[in-house]
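# coordinates for the following, if possible.
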Amino acid sequence: MQIKDFATKYQIQADTIRYYEKENILTPKRRENGYREYNEECEKQLQFIIVLKQLGFTIKEIQQLLQLRDQPISTECNVSTVSLLGEKIISLEENIQFYQKALQVVHKIKDLIDEDKYVRNQGVIEELMLGFFTDTQARRIR
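Alright, predicted model coming up:
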């Protein structure tokens, strides 16, 4: 399959696929004419990349995981993989907490606005928003 069909199948831009190749996380075969050929192995690789991206892994982290995956099984490799995954778990848990708090704030604001109560609750809403803004700024600093 050529890049256009491959990109269409996975609903991503051809430039994104080229970027993944440049970053050595996707390696299609090359035909004699220089065209890329995306086979079943490339599909599995792209599916892996898509899942990791959806989980919040950076390109650098994906590169590390792929390098670890391609190494012979060893204690050192296992420790590195577990460490990288442990860091991602902490990050995901922090994101979950953030979105839970964001959801609570949005629910409160909705309730404060519902049934034409905005004018009466405008100050409370502004305090909620300011508090949430302060929380998000503190989160960015970490």
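# going forward, measure contacts and count neighbours with C-alpha atoms only.
OK.
# how about the helices in the chain?
Remark: helices assigned in the chain by DSSP state H are 3-9, 14-22, 40-54, 59-70, 75-113, 118-141.
# in JSON lines: the ones you listed, plus distance to residue 30 and mean neighbour count.
Shown next, in JSON lines, are those (distance: least, CA to CA, whole Å; neighbours: other CA atoms under 10 Å):
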{"stretch": "helix 3-9", "distance to residue 30": "11", "mean neighbour count": "14"}
{"stretch": "helix 14-22", "distance to residue 30": "12", "mean neighbour count": "14"}
{"stretch": "helix 40-54", "distance to residue 30": "12", "mean neighbour count": "15"}
{"stretch": "helix 59-70", "distance to residue 30": "21", "mean neighbour count": "15"}
{"stretch": "helix 75-113", "distance to residue 30": "30", "mean neighbour count": "14"}
{"stretch": "helix 118-141", "distance to residue 30": "43", "mean neighbour count": "13"}
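# for comparison, sequence B:
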Amino acid sequence: MRTLAPYLHPAFQAAVLLLGLWVLRLGLGVRRARAGPPGPARARLAGRHMRLARWFVGLLALGYLLGLAGMGLALGEPLLRTAHGYFATLALALLALTAWLGRRLRLHPGREDFRQIHAYAAFLAIFLCLAVAFLGMNLLP
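Take a look at the predicted model:
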């Protein structure tokens, strides 16, 4: 029987990516809700978006480290030698930027420039994560 170890990182990241798509959906809901009057529903939506976004970034970073460990320790391959590794690093950096901008928005809610860059960086990061998933498929045994 073949070992399941090579599939641990992809399975974990697929689940985390689903969480990321949900966080993106919540963020778009917050964006739409900003057009209306402030209220408890909007605050709950924003709070849920922020809580799940923290989990998403943390779990994606953990999955990134699992991928590095899988390549380096389990397979004995050089780290970040594939397009999958390079673009995963870029996606994680974009998510870190998105998280930093989200934190700035909490401290300075009137900064529309932060809000726009946060939205674009988040969308680009999620899109890049999806592309990284497809790039990783050809690395599976």
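# after superposition, what's the TM-score here?
Overlay of the two chains. TM-score (TM-score structural alignment, normalised by the length of the second structure): 0.34; 63 aligned residues with a CA RMSD of 3.0 Å.
# just to revisit the earlier point, now the helices of the first structure in TSV, with distance to residue 29 of the first structure?
Formatted as TSV, the helices of the first structure follow (distance: least, CA to CA, whole Å):
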stretch	distance to residue 29 of the first structure
helix 3-9	11
helix 14-22	11
helix 40-54	9
helix 59-70	18
helix 75-113	27
helix 118-141	41
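# what sits closest to residue 46 of the second structure if chain neighbours are left out?
residue 30 (5.8 Å; CA to CA, 6 or more residues apart in numbering).
# what separation do you get for the one you found and residue 24 of the second structure?
As for residue 30 of the second structure, its distance to residue 24 of the second structure is 10 Å (criterion: CA to CA, to the nearest Å).
# same deal with residue 118 of the second structure?
Distance from residue 118 of the second structure to residue 24 of the second structure, by CA to CA: 11 Å.
# which one of these two has more residues nearby?
residue 118 (23 against 19; other CA atoms under 10 Å).
# can you tell me the element the spatially closest residue to the more buried one that is not a sequence neighbour falls in?
Once flanking residues are discounted, residue 118 of the second structure sits nearest to residue 98: 5.2 Å by CA to CA, 6+ apart. Element membership for residue 98 of the second structure (DSSP states H and E) is helix 83-107.
# immediately after that helix, which helix or strand?
Next along from helix 83-107 of the second structure, by DSSP H and E: helix 112-137.
# I figured residue 60 of the second structure hits residue 15, correct?
No. In this structure residue 60 of the second structure lies outside contact range of residue 15 using CA atoms under 8 Å: 9.7 Å.
# more crowded one of these two?
Of the pair residue 60 of the second structure and residue 15, residue 60 is the one with more neighbours under other CA under 10 Å, namely 25 against 12.
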